[in-house]
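>>> only geometry, no sequence info:
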């Protein structure tokens, strides 16, 4: 199993390390083989060491299906004008999304990633609070398949293409019919699932501890039967945000800003409360890992500094060592 730590290729984050040797030493000290990178919107350093990037998280837009489908009325309602929408997406129309994803796939190729991760979900800022959604899981999967196949068909990319589950409309890993439809619809042989354990826990607001979370993940594996064999990687973290969701959703905040940037800031803070990305500390998850046997495991944990990142990963590694030392 190849282990990575999630790390954005962003100058402020990279400056936390003295140089590439310092970063590589930190990676190895933490028991990892490399990083799962995500583009930070800046030129990627030319001297980034070969082999550091094991996986690559593709860019993502939380709310993109209306743009893909050309629903200009919906975009005007969300952003106030098509001009504002274009400033958010970098343009209008399907080619806007295709261009940006093609450029990101090329980055993953240049970096030598063994896999890329693609979110199959769609949610507006208002829907993050209201929890009343304009698109169904099947509608989001339909749009995602159109986009994915346009990007991949006829291409010989040198990496696995993995779809990641969310708790928003799209691919949730709770409905085997939808999971099968998504996987069967991707016209690319080297494909699979990147199971995000915390995102799956976010689907069940009744969970109150890690043991219940592990049992819920196990139940979803049972529900999927042989489809679970398509899980090739894991984003390893836990999230127990049910009480927060139950008390902070179903309506917009009383003071909902009109300006887009302010709304984004309020929404971002809200989503961080839902999607907690905390370390696993309960050994109840270990049989689940043994059952899945992922090829790749990424420690995707909330951290604002290098020190927090180090502590969080070390905590999970202490748990994983229990698995290795088990009789």
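Ah, there it is. Please read all numbers here as calculations on a predicted model, not as lab measurements.

>>> C-alpha only now, for contacts and for neighbours.
Noted.

>>> and residue 143, what is it in contact with?
Listed by Cα atoms under 8 Å, 6 or more residues apart in numbering, the contact set of residue 143 reads 65, 68, 69.

>>> Which one of those residues sits in the busiest neighbourhood?
Neighbour counts for the contacts of residue 143 (other Cα atoms under 10 Å) peak at residue 65, which has 22 neighbours.

>>> ok, of the contacts of residue 143, which one's closest to residue 324?
Proximity of the contacts of residue 143 to residue 324 (Cα to Cα) peaks at residue 65, which lies at 43.2 Å.

>>> And here is the other one:
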């Protein structure tokens, strides 16, 4: 099943469906989307939803642990905290994910995507973390095992380059997976996220080899990779850049200024470009792959059609 990432907006359904009908002829079978307050839930029933990417809090560990001193370091004041979390109580995370789980079932999603990661805003430049992957995994397990119970769609855990589930460490990956109580579970391999864990990748040939090595390193666990996010990066040695200038501007900015600097940094780190490597050899190493989702940057619905068609050229 091949889908693409798309978040519906008001008054664009007709235009989307015309484009989607053309993409169906190219082999597209649906979309992966995010459920949010920007659109009533019933509106999603008009779209060919196959997957739901659950809401992602890049920064959540300190809030979950109720370390409000560190939370205020990141969000400054009560207004900032409420804007991000919508509450001062950590239970809001459980409530939010429980509602997402139920809403996804209501619209008939076949699979869900859950980010297993944490990074504080100050750390995205330096990567000097004061928390470990095992800490992130253990706290994530508390949330996952409280939220996802009973029957439901396939729950896929996505890798990120920050502490948590990177899919680089076999033992840590196995540790996490074995402790998830929800039975209908697996992994989703995000290509650009795993590329971002290695600074020395210079092109897509390097990327192909590195991704294949990571799949091989997962040993028996690679049979649980049921989904892939297809996307690429720019290979401009961005990860080797000296970020001292950005860090200096970030350190003296207000919350809005800092967010803009963070956002620009993340767009350069993970730009969701077309993956121009040998996707066939990657997919061939995933014996139980079910869902291929094209997670690509686009500027309009018409542009979406073009980038999806171009990415499909590397799959067919």
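Cool, the structure landed. Keep in mind it's a predicted model, so treat the numbers as computed, not measured.

>>> Need the counterpart of residue 65 of the first structure in the second structure.
Alignment note: residue 65 of the first structure maps to residue 61 in the second structure; criterion TM-score structural alignment.

>>> ok so, going back, mark which of the contacts of residue 143 of the first structure are part of helices, please.
65, 68, 69 (DSSP state H).

>>> Using CSV, lay out those together with distance to residue 192 of the first structure.
Shown next, in CSV, are these (distance: Cα to Cα, whole Å):
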residue, distance to residue 192 of the first structure
65, 22
68, 24
69, 26
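
>>> Now the equivalent of residue 213 of the second structure over in the first structure: which helix or strand?
Here residue 213 of the second structure is matched to residue 219 in the first structure, going by TM-score structural alignment. Taking DSSP states H and E as the definition, residue 219 of the first structure sits inside helix 210-224.

>>> Mean deviation, that helix versus the second structure?
Comparing helix 210-224 of the first structure with its match in the second structure after superposition yields a mean distance of 0.7 Å (mean Cα distance after the TM-score superposition for the first structure).

>>> isn't residue 229 of the first structure right next to residue 291, touching?
No. Counting by Cα atoms under 8 Å, residue 229 of the first structure does not reach residue 291; the two are 9.7 Å apart.

>>> Out of the two, name the residue with the larger neighbour count.
Neighbour totals were compared for residue 229 of the first structure and residue 291, and residue 229 leads with 15 against 12 (other Cα under 10 Å).

>>> Which elements pack onto the strand ranked longest in the first structure?
Using DSSP state E to define each element, the first structure has its longest strand at strand 2-9. Judged by 3 or more Cα pairs under 8 Å, 6 or more residues apart in numbering; DSSP states H and E, the packing partners of strand 2-9 of the first structure are strand 34-39, strand 296-299.

>>> Tell me which of the ones you listed sits nearest to residue 162 of the first structure.
Residue 162 of the first structure lies closest, by Cα to Cα, to one member of these: strand 296-299, at 11.0 Å.

>>> Would you mind finding the match for residue 235 of the first structure in the second structure?
Looks like residue 235 of the first structure aligns to residue 229 there (TM-score structural alignment).

>>> That match belongs to a helix, doesn't it?
No. Residue 229 of the second structure: not assigned to a helix; according to DSSP: H, G, I helix; E, B strand; the rest coil it is strand.
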